[in-house]
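1. got a structure for you, letters missing:
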């Protein structure tokens, strides 16, 4: 996996069908939920990506029996968890490299009354606070300690008790962690300002099948009635909506005809409609999205004729993970759009690479960029560049595929963290991407 760069030959049209991988952001929560029971949990459609495989490795190190059943299907039995492993240097080293490691806290706290993780790493997209997780745990009766010297978060709770919790922000991972801590707490926990992403809905459905009592999934008000214990279950993960959005943008930018299979359209929220605002045509055929080859597409305006503004927000608003893809997709369109990244402060800094490629973009501040589309009149040119985070990495990959000539993208571990075998899957459609 330790490849250094992609060399991309631009200007090639893609054609055919592609199946999205399982949802990365769902996987990180669902996998940690196996720690809540000693019974067997079977999970299907797990994406084979760096972050997810590292988390499965950590679960194995904790004493969970992990059995691979087939491509993307695993069986987990957490009947003999070694909580002492949390004290080891090895755990410190592995967990610090993985943002998703924070998700073991809720389940371990619920079942063993104790948990700790090192300060996690991950993307360079600005500060990502973890306060929501810990404020939730302390409300349930846990004591929390952060040691600045060894950068460890420690949590202790002999018994958790249900409480009314108003989350300070609708954090997806924060909501998931608090839900998992609350499922076996005494009494009723009410979580207000909860995240309501499809990932959270999936987690709630899974926990309810395991015997939990959670009401309100899909809304911002959750009611969790504590139960004595949870049992096993089988769970199939959703397709990754971020990959689906990435493929829509990729088809438009390369003027390709593409069918994205098995999309679970009922779970995509505003994603298809937001790409349609850029003028990208698509047809919904059963559960597939068909994108015809389009030489040109034209950005909508607001009803009064003013310039379109696309912003992100907590679900069911447009997901921040796809704003980089929207920005790139607008480069070849006809018209102008203001992209407003509200939730993370450093996510738009990759536009300097797009400007080097010939895109007409004005970066107003860390949160706002105006894209003046070229209407396909000025092709992008290939350059050398470095990927700062997972989503910008794929946005740069899309730009490179649409550019004239050859581009080199360094630091592609960032792309591998979120997209499985992306080069092989795109090459099968007619791309030319080499790992070097």
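-> The structure has been received and is ready for your questions. Please read these numbers as outputs of a predicted model, since none were measured by experiment. Numbering: from 1, shown residues only.
2. can we go C-alpha only for contacts and neighbour counts from here?
-> Will do.
3. identify the residues contacting residue 239.
-> 20, 21, 22, 23, 45, 262, 263, 264 (C-alpha atoms under 8 Å, 6 or more residues apart in numbering).
4. filter those residues down to the buried ones.
-> Buried members of those, counted by 16 or more other C-alpha atoms under 10 Å: 20, 21, 22, 23, 45, 262, 263.
5. including secondary structure and distance to residue 250, could those go into TSV?
-> Shown next, in TSV, are those (DSSP: H, G, I helix; E, B strand; the rest coil; distance: C-alpha to C-alpha, whole Å):
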residue	secondary structure	distance to residue 250
20	coil	13
21	coil	16
22	strand	19
23	coil	19
45	coil	23
262	coil	18
263	coil	16
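6. which one among those gets closest to residue 251?
-> The closest of the buried ones among the contacts of residue 239 to residue 251 turns out to be residue 20 (C-alpha to C-alpha; 14.0 Å).
7. does the closest one touch residue 243 like I think?
-> Yes - between residue 20 and residue 243 there is a contact under C-alpha atoms under 8 Å: 6.1 Å.
8. distance from stretch 220-228 to the middle of the chain?
-> Chain-centre distance of stretch 220-228: 25 Å, with C-alpha atoms, centre = their mean, to the nearest Å.
9. oh, that last question was meant for stretch 12-25, not what I typed.
-> With C-alpha atoms, centre = their mean as the basis, stretch 12-25 stands 15 Å off its chain's centre.
10. what's the answer for stretch 59-71, then?
-> 22 Å.
11. tell me where the chain has helices.
-> Taking DSSP state H as the criterion, the chain carries its helices at 24-32, 50-61, 89-96, 105-112, 131-139, 172-182, 198-209, 241-253, 271-276, 323-329, 351-356, 390-402, 413-416, 422-427.
12. just checking, residue 309 touches residue 340?
-> Yes - contact between residue 309 and residue 340 holds when scored by C-alpha under 8 Å: they sit 7.1 Å apart.
13. compare these two (neighbour count), which wins?
-> residue 340 (22 against 15; other C-alpha atoms under 10 Å).
14. if we can go back for a sec, what's the closest of the contacts of residue 239 to residue 226?
-> Among the contacts of residue 239, and counting by C-alpha to C-alpha, the member closest to residue 226 is residue 23, at 27.8 Å.
15. how many residues are close by residue 228?
-> When neighbours are defined as other C-alpha under 10 Å, residue 228 has 10 of them.
16. count of neighbours near the nearest residue to residue 26 once chain neighbours are set aside?
-> Spatial nearest neighbour of residue 26, chain neighbours left out: residue 199 (4.8 Å); criterion: C-alpha to C-alpha, 6 or more residues apart in numbering. Residues near residue 199, counting by other C-alpha under 10 Å, number 26.
17. try the one 4 residues further on
-> Burial of residue 203, expressed as a neighbour count using other C-alpha under 10 Å, amounts to 23.
18. distance of it relative to residue 46?
-> Distance, residue 203 to residue 46, by C-alpha to C-alpha, to the nearest Å: 14 Å.
19. another structure for you, compare them:
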């Protein structure tokens, strides 16, 4: 098991280019199964989760050609459905949360799909009911083998219908949209997720010949077509990584320019960081974060303590709440961080408390951070990364802390962040992979 050894307290400076969006890449890669023609995808991040899904597609019979770093051509002309019943498939697919999105495309194109219970971060319950309930409404028969933890969906034909989703699940919406794209007739999805990742998936499908309207809203209309063609698609910059770099700059009093961020796709992310007192400036499609000695958390209009909470898009993404929590530890003022979606995502705060942060974990969903305004620096400790976002949050804390920190289980960080140690070292950080 690899670890990061970090010597903190160094101010960073320079430019950094965000990687392609991990959460978009996982959807787009599953979408290549909808057509036998070639699909070219650019700006794919070189991270564990994406590479695992690429390897899974290859094992399923998808022909893959690497054009250059980050750009691949996929052709799902000869998909081996028998492979989906093998132990190798079960092992590969169960180790990756994003693999669940192969169900919709396989069902739509081949009339059946199989899936073991997928893995992923241990951040709380992540139910799949929304996925399967939507597919059942489209005409699929569903079976779950509770002993083998294996899902099966089959359908002789899918027919469009009105679907009111019980939650605005991003991956659930993606699965239903991809299935509906090849269903007969019109499908309407209400309470659909409308994250930029989902918008990008719909854009790609439309470029392949799908007929999807309402993109960017929570009401999608899909006119089913008989077949989809190949296309070229470029993945957006990763907004979670962009937010992580903004937080890193503030915590380490660093001057950082984040290049080519796709600003119009960031929603309220810059606004939320500004409410923590962080200065940032849009320069074209770049974000410039100046070195700040201090930053002060805003309050609500009546003077009450600021609450930062997650919500379905266009609300604030839950993937950045861990970063907000860490950044608040050295701010002036206090903030209540409310993680609504996942009940285990705040359980890394004990490490921050050990580093000297003043945090009250109110319950599994809420933590109050009392900012120290740099009067006391965090101190380096040994810790273990529990999930992707908490891992990067701990890395940011370690880079701002006095002395040496060691973070174990950094495979969790590598799952979502490409060459993060190399890129931060280029800015002046002192991170060693051991």
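-> Nice, thanks for sending it over. Computed from a predicted structure; not experimentally measured.
20. still on that earlier bit, any chance of the contacts of residue 239 of the first structure in CSV with distance to residue 100 of the first structure as columns?
-> Listed next are those as CSV, based on distance: C-alpha to C-alpha, whole Å:
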residue, distance to residue 100 of the first structure
20, 21
21, 18
22, 16
23, 13
45, 18
262, 26
263, 24
264, 24
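21. and of those, the nearest to residue 122 of the first structure?
-> Taking C-alpha to C-alpha as the measure, residue 122 of the first structure lies nearest residue 23 of the contacts of residue 239 of the first structure, at 17.2 Å.
22. show residues contacting stretch 280-288 of the first structure.
-> Stretch 280-288 of the first structure is contacted from outside by 252, 259-265, 276, 289-292, 294, 297-298, using C-alpha under 8 Å, 6+ apart.
23. how about 6 Å then?
-> Applying C-alpha atoms under 6 Å, 6 or more residues apart in numbering, the contact partners of stretch 280-288 of the first structure are 260, 261, 262, 263, 264, 289, 290, 291, 297.
24. just those: which are in strands?
-> Among these, the ones falling in strands (DSSP state E) are 260, 289, 290, 291.
25. just tell me what the last one corresponds to in the second structure.
-> Okay, so that is residue 291 of the first structure. Aligning on TM-score structural alignment places residue 291 of the first structure opposite residue 289 in the second structure.
26. translate residue 279 of the second structure into the numbering of the first structure.
-> Looks like residue 279 of the second structure aligns to residue 281 there (TM-score structural alignment).
27. hmm, I was thinking of residue 224 of the second structure
-> Per TM-score structural alignment, residue 224 of the second structure is aligned with residue 226.
28. how near is that match to residue 78 of the first structure?
-> Distance from residue 226 of the first structure to residue 78 of the first structure, by C-alpha to C-alpha: 20 Å.
29. quick one: map residue 379 of the first structure onto the second structure.
-> Match for residue 379 of the first structure (TM-score structural alignment): residue 377.
30. so who does the match of residue 291 of the first structure touch?
-> By C-alpha under 6 Å, 6+ apart, the residues touching residue 289 of the second structure are 255, 256, 280.
31. these into a markdown table, with extra columns for neighbour count and distance to residue 368 of the second structure?
-> Formatted as a markdown table, the contacts of residue 289 of the second structure follow (neighbours: other C-alpha atoms under 10 Å; distance: C-alpha to C-alpha, whole Å):
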| residue | neighbour count | distance to residue 368 of the second structure |
| --- | --- | --- |
| 255 | 20 | 28 |
| 256 | 23 | 28 |
| 280 | 20 | 25 |
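32. sorry, back to before: residues near the match of residue 224 of the second structure, how many?
-> Applying other C-alpha under 10 Å, we find 22 residues neighbouring residue 226 of the first structure.
33. likewise for residue 374 of the first structure?
-> When neighbours are defined as other C-alpha under 10 Å, residue 374 of the first structure has 20 of them.
34. repeat for the one 4 residues further on
-> Counted with other C-alpha under 10 Å, the neighbours of residue 378 of the first structure add up to 14.
35. cool, residue 36 of the second structure as well?
-> Residue 36 of the second structure: 19 surrounding residues under other C-alpha under 10 Å.
36. what about it, distance to residue 59 of the second structure?
-> Using C-alpha to C-alpha, residue 36 of the second structure is found at 16 Å from residue 59 of the second structure.
37. could you do residue 164 of the second structure as well?
-> Counting by C-alpha to C-alpha, the gap from residue 164 of the second structure to residue 59 of the second structure is 35 Å.
38. likewise residue 44 of the second structure?
-> For residue 44 of the second structure relative to residue 59 of the second structure (C-alpha to C-alpha), the value is 19 Å.
39. please say which of the two ends up with more neighbours.
-> Taking other C-alpha under 10 Å, residue 44 of the second structure and residue 59 do not tie; residue 44 has more neighbours (25 against 17).
40. excluding chain neighbours, what is closest to that one?
-> Of all residues not flanking residue 44 of the second structure in the chain, residue 70 sits nearest, at 4.5 Å (C-alpha to C-alpha, 6+ apart).
41. check the alignment and tell me where the one you found lands in the first structure.
-> Using TM-score structural alignment, residue 70 of the second structure sits opposite residue 72 in the first structure.
42. contact partners for that match?
-> Residues in contact with residue 72 of the first structure (C-alpha under 6 Å, 6+ apart) are 44, 45, 46.
43. just the closest of those to residue 54 of the first structure, please.
-> The nearest member of the contacts of residue 72 of the first structure to residue 54 of the first structure, counting by C-alpha to C-alpha, is residue 46 at 12.6 Å.
44. counterpart of that closest one over in the second structure?
-> In the second structure, residue 46 of the first structure lands on residue 44 (TM-score structural alignment).
45. any idea how far its match lies from residue 219 of the second structure?
-> According to C-alpha to C-alpha, residue 44 of the second structure stands 28 Å off from residue 219 of the second structure.
46. one more: residue 274 of the second structure?
-> 31 Å.
47. likewise for residue 251 of the second structure?
-> Note on residue 251 of the second structure: its distance to residue 219 of the second structure, by C-alpha to C-alpha, is 39 Å.
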